[in-house]
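Q: Below are the sequence and a predicted model for it; my questions follow.
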Amino acid sequence: MRSVELFAGAGGLAIGMANAGFDHAAVIEWNHDACETFRENQRHHMSSVERWPLFEGDVRKFDYSTISEEVMVVSGGPPCQPFSLGGKHQGYLDARDMFPEAVRAVRELRPKAFIFENVKGLLRESFADYFEYIHLQLTHPNLIRRKDESWGEHRIRLERHHTSRRVRSEYNVVFRLLNAANYGVPQRRERVFLVGFRSDLGVQWNFPEEKHSEDSLLHSQWITGEYWDRHKVAKRHRPTLALRQAARVDKLAELLNDSKEPWLTVRDALVGLPDPEKQPRNGIANHVFSPGARSYPGHTGSPYDEPAKTLKAGDHGVPGGENMLARVDGSVRYFTTREAARLQTFPDDYIFRGAWTEAMRQLGNAVPVRLAEVVASSVADTLLKMRGHE
């Protein structure tokens, strides 16, 4: 199944799409270091990316007529800084808002489906009107904004068009805020996914079921002890149960079975990786210790035995607290690029190019590969079933 990947970044969504069975007809990204990451992995024949046609440049200049074969799915993560909780919150006033280009790709390629993702901040109350506007544009991508028409005026015209009994939606669009930890990613990372299917296909689809939970993790740690046994942590070295978790654990003691798997933790993610501070010459790509980490109020690092906090991409260097490991003994250090890649569920043979701060920025902007694959696989299954009934 052919697909087109917009705003590819480090490739998290693109690799997840490939793992789900999609074959990219074009991968579009403007950031040079991110493109060098793709090229590096193509040079060493990393199977997921080896044959991707990479376009380094402004997506606004990409000519979709150069893609001759039918495109089943358009996917991508329009730059999220305009809506990020950690950014300047300018939204549609920010020149980096690329949702209009996502709509253009849908309009010109007319795929059977699309998958777009963005940061949780997109759902902020202050962006509610613009989020509705995005939703309406993706529902009716052929109702184009006129010259000299403001986005607010265009939204009103879309609303009137959408509520008219004489028209039918071009795409049926749903959205949901997904926590990556609930899908087997060792990181608390919330992303908004917008998924649409062409309305003439008549398909029914819903977001995949969550398969992991915090309750199951607490049960495996504090009721059965299976978590500590699996990691071969002696009882005398096991941390003390935090007060904030104690009440929940008391209730969990009554559970005989939980149908969901435990959340994965930082400890789970880093299995097999040596401590880069103690073994600096470890021979593992991108696994280099970076000094200077420090803890301060509100920025205390990710506890070893919980999913990591959301990895972030700072405009000026690496955000300290969000990208640190908080060891059991209370000390902190920065995650290496390889460790951050593990937390984002990139494969170990995927190499990141650029300085440490730039590689961490690529990872901070990325979609976890596993989360992308879960959503993409569900879309792929629906399209394959539809094709089987044609």
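A: Arrived safely, thanks for sending. The structure displayed is predicted, hence computed values, not measured ones.

Q: going forward, measure contacts and count neighbours with C-alpha atoms only.
A: Fine.

Q: which strands and helices sit next to the top helix by length along the chain?
A: For the chain, the longest helix by residue count, based on DSSP state H, is helix 369-388. Helix 369-388 sits against helix 12-19, with contacts defined as 3 or more Cα pairs under 8 Å, 6 or more residues apart in numbering; DSSP states H and E.

Q: what's the helix it packs on in contact with?
A: 5, 8, 24, 48-49, 75-77, 344, 346, 366-374, 376-377 (Cα atoms under 8 Å, 6 or more residues apart in numbering).

Q: for the longest helix of the chain, which positions count as buried?
A: Neighbour counts over helix 369-388 (16 or more other Cα atoms under 10 Å) mark 369-377, 379-380, 382-383 as buried.

Q: For His162, give its distance to Asn41.
A: Distance, His162 to Asn41, using Cα to Cα, to the nearest Å: 44 Å.

Q: And these two? Which one has more around it.
A: Ranked by neighbour count (other Cα atoms under 10 Å), His162 and Asn41 place Asn41 first, with 19 against 16.

Q: and the more buried one, what is it in contact with?
A: Val49, Glu50, Tyr350, Ile351.

Q: Secondary structure of it: a strand, I assume?
A: No - secondary structure of Asn41 (DSSP: H, G, I helix; E, B strand; the rest coil): helix, not part of a strand.

Q: State the distance from it to Ile15.
A: 12 Å.

Q: Now do the end-to-end distance for stretch 58-66.
A: Terminal residues of stretch 58-66 lie 16 Å apart, using Cα to Cα.

Q: Name the residues that touch it?
A: Here stretch 58-66 makes contact (Cα under 8 Å, 6+ apart) with Leu6, Phe7, Ile28, Glu29, Trp30, Glu101, Ala105, Glu108, Leu109.

Q: what about stretch 188-204, how long is it end to end?
A: Using Cα to Cα, the two ends of stretch 188-204 sit 29 Å apart.

Q: that older thread, show me which of the contacts of stretch 58-66 are buried.
A: Applying 16+ other Cα under 10 Å to these flags Leu6, Phe7, Ile28, Glu29, Trp30, Glu101, Ala105, Leu109 as buried.

Q: Would you check which pair of those lies furthest apart?
A: Trp30 and Leu109 (20.3 Å; Cα to Cα).

Q: so how far is stretch 170-182 off the chain centroid?
A: For stretch 170-182, the gap between its own C-alpha mean and the chain's C-alpha mean amounts to 12 Å (Cα atoms, centre = their mean, to the nearest Å).

Q: hmm, who's touching that stretch?
A: 120, 135, 138-141, 186-200, 207, 210-213, 263-264, 307, 368, 371.

Q: Report the buried members of these.
A: Buried among those by 16+ other Cα under 10 Å: 120, 135, 138-141, 186-199, 210, 212-213, 263-264, 307, 368, 371.

Q: Narrow the residues you listed to those in strands?
A: Glu190, Arg191, Val192, Phe193, Leu194, Val195, Gly196, Phe197, Arg198, His212, Ser213 (DSSP state E).

Q: hold the first one in mind and look at this next one:
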Amino acid sequence: MTDLFFRMGELFSGPGGMALGARLAAQEVDGIELRHAWANDFDRDTCRTYFRNILEPEFGESARLVDDSADLGQDGVGVVHQNVRDLDIDALGAIEGFAFGFPCNDYSLVGEWKGLAGTYGPLYSYGVKVLAAKRPKWFVAENVSGLRGANEGRAFRQILQHLQSPTDGVSYRIVPHLYSFDQYGVPQRRQRIVIVGIREDLDVEFRVPSPEIYEGVDVTVQTALTSPHIHPHAPNHEFTKQSANVIERLSYLLPGENVFSPRVLQVLPDHLRINTKTTISTTYRRLEPHKPAYTITGGGGGGSHGYHWVLNRALTNRERARLQSFPDDFIFEGGKESVRKQVGMAVPVLGAQAVFTALFRSFAGIEYPWIEPNITLERVLQAERDRAA
């Protein structure tokens, strides 16, 4: 069989979870050659992380980190640190594959849920512009589960329709699905919508990979963080200096409990209580060692850092990265809070690998166990009609 060669571009690339997952998938599937072409993110530390871990190992000194897409050039390989609104898409090189985890801020259930009316909601349209300009053979788009309900479902419908038909003369067969990544080898209960599209003129059909492929994979927190143990001097493994109050507060919590758990409220002294009307279930919540972690986030104040199941402390960034299935030799650039944001906003590596492996097997004509998608454009349209009735 002739090898299939894909140059891949990315918008909203993050530190490289999607890219590393795609690389590992290409190595896993015979007959697939993947070459990273260009990537873009608005955060400089994130771009430095992507450059260090994704581009330098593959291209060495020929890869570049630039602050303007025009400086990269049609034949250039690199990551562009630039606001996507200022990106010159036409200046970027040709690609056969495209990935983008468009910003989720306005679609997340933790927030105001502004959807398309928010600052970040319309940014998916820049991915549509790439599809229209570059016409890649495939794309992979990722966002939070709350995307389905934003703007009473209108936002999701619009996004799916635009991805299906980005411009006259090119269209894609799209397969949206709500994945729970703990079913695909990730030690974290992280639910995300992934939309895979294959250009309509290609005789290739993508099917959602079945979780049964990953049955038997240990996705428990304890295994993820202790097998093997993290080296004390591992990169990004700085411990947070916990206040005396935090240490004392955590000492009252059992695995899986948070400060609002019924038992904890009965025993927690008044000076350690959290006085708020918003009782978010992950506030100072301990992990459960024999289960996958709850969703790791990239921001938030006290009580939102993720907490060890028995030690009275927050997780380190290296531990968070393991729960996002990043290998220990993947080094994040920037200060501790910058790294925390990068880790929490990333696509889990093994989750991305599962999707890309199925995608590449589809192109290579290799059969694999699959399931029906739990989302279709037809159902989305019907749901919108039902709400309007």
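A: Arrived safely. Computed from a predicted structure; not experimentally measured.

Q: what's the TM-score here?
A: TM-score of the superposed chains, computed with TM-score structural alignment, normalised by the length of the second structure, equals 0.72; 304 aligned residues with a Cα RMSD of 2.6 Å.

Q: Let me see the ranges of the helices in the stretch 251-389 of the second structure.
A: 262-267, 317-323, 336-345, 349-364, 377-388 (DSSP state H, counting those that start in this stretch).

Q: Looking at those helices, spot the one closest to Asp71 of the second structure.
A: helix 336-345 (25.0 Å).

Q: Tell me the buried residues in stretch 263-283 of the first structure?
A: Trp263, Leu264, Thr265, Val266, Arg267, Asp268, Ala269, Leu270, Pro276.

Q: Sort out for me which of these are in helices.
A: Using DSSP H, these in helices are Val266, Arg267, Asp268, Ala269.

Q: The first one matches what in the second structure?
A: Structural alignment (TM-score structural alignment) places Val266 of the first structure against Val221 in the second structure.

Q: For its match, which residues are in contact?
A: With contacts defined as Cα under 8 Å, 6+ apart, the neighbours of Val221 of the second structure are Pro187, Gln188, Leu287, Glu288, Pro289, His290, Lys291, Pro292, Ala293, Leu323.

Q: which residue sits closest to Gln344 of the first structure, ignoring its sequence neighbours?
A: Residue nearest to Gln344 of the first structure in three dimensions, not counting chain neighbours: Pro368, with 4.5 Å by Cα to Cα, 6 or more residues apart in numbering.

Q: So what does the one you found match up with in the second structure?
A: Aligned counterpart of Pro368 of the first structure in the second structure: Pro348 (TM-score structural alignment).

Q: Kindly report the same for Leu93 of the first structure.
A: Match for Leu93 of the first structure (TM-score structural alignment): Ala117.

Q: For Ala20 of the first structure, what is the corresponding residue in the second structure?
A: Checking TM-score structural alignment: Ala20 of the first structure goes with Ala25.

Q: ok now do its match, which residues does it touch?
A: Taking Cα under 8 Å, 6+ apart as the test, what Ala25 of the second structure contacts is Gln353, Ala354, Phe356, Thr357, Phe360.

Q: what's near enough to touch the second one?
A: Read that as Ala354 of the second structure. Gly21, Ala25, Tyr184, Pro209.

Q: sorry, back to before: out of the ones in strands among the buried ones among the contacts of stretch 170-182 of the first structure, flag the one nearest to Arg244 of the first structure.
A: Ser213 (16.8 Å).

Q: Isn't that closest one up against Pro262?
A: Yes - using Cα atoms under 8 Å, Ser213 of the first structure is in contact with Pro262, at 5.4 Å.

Q: separation between the most centrally placed residue in the second structure and Leu4 of the second structure?
A: Computing the C-alpha centroid of the second structure and ranking residues by Cα atoms, centre = their mean puts Val347 first, at 2.0 Å. Applying Cα to Cα, the value for Val347 of the second structure to Leu4 of the second structure is 25 Å.

Q: Then Ala234 of the second structure?
A: Distance from Ala234 of the second structure to Leu4 of the second structure, by Cα to Cα: 37 Å.

Q: One more: Gln324 of the second structure?
A: 29 Å.

Q: Residue in the second structure paired with Arg342 of the first structure?
A: Match for Arg342 of the first structure (TM-score structural alignment): Arg322.

Q: can you count the residues close to that match?
A: 22.

Q: can you give me the strands in the stretch 151-300 of the first structure?
A: Secondary structure of the stretch 151-300 of the first structure (DSSP state E, counting those that start in this stretch): strands at 171-179, 190-198, 212-213, 261-262.

Q: The stretch 1-150 of the first structure too?
A: Under DSSP E, counting those that start in this stretch, the stretch 1-150 of the first structure gives strands at 2-6, 23-29, 54-56, 73-76, 113-119.

Q: what's the most buried one of those strands?
A: Highest mean neighbour count of these: strand 73-76, a mean of 26 (counted as mean count of other Cα atoms under 10 Å).

Q: Which stretch of the second structure lines up against that strand?
A: So strand 73-76 of the first structure sits over residues 97-100 in the second structure, by TM-score structural alignment.

Q: average offset between the matching stretch and the first structure?
A: In the superposition with the first structure, the average deviation recorded for stretch 97-100 of the second structure is 0.9 Å (mean Cα distance after the TM-score superposition for the first structure).

Q: got a list of contacts for that stretch?
A: Against stretch 97-100 of the second structure from outside (Cα under 8 Å, 6+ apart): 6-13, 18, 127, 131, 136-142.

Q: same check, this time on stretch 113-121 of the second structure
A: Pro103, Cys104, Asn105, Asp106, Tyr107, Pro122, Leu147, Ala150, Asn151, Ala155.

Q: Just flag the most distant two among those residues.
A: Pro103 and Asn151 (16.0 Å).

Q: More neighbours: which of the two?
A: Pro103 (19 against 16).

Q: From Arg207 of the second structure, how far off is the more buried one?
A: 25 Å.

Q: returning to what we had before: would TSV of the buried ones among the contacts of stretch 58-66 of the first structure with distance to Pro319 of the first structure be doable?
A: Shown next, in TSV, are those (distance: Cα to Cα, whole Å):
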residue	distance to Pro319 of the first structure
Leu6	26
Phe7	22
Ile28	27
Glu29	23
Trp30	23
Glu101	29
Ala105	33
Leu109	38
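
Q: which one among those residues gets closest to Arg168 of the first structure?
A: Leu109 (18.9 Å).

Q: Aligned against the second structure, show me the partner of Lys112 of the first structure.
A: For Lys112 of the first structure, the residue aligned by TM-score structural alignment is Lys137.
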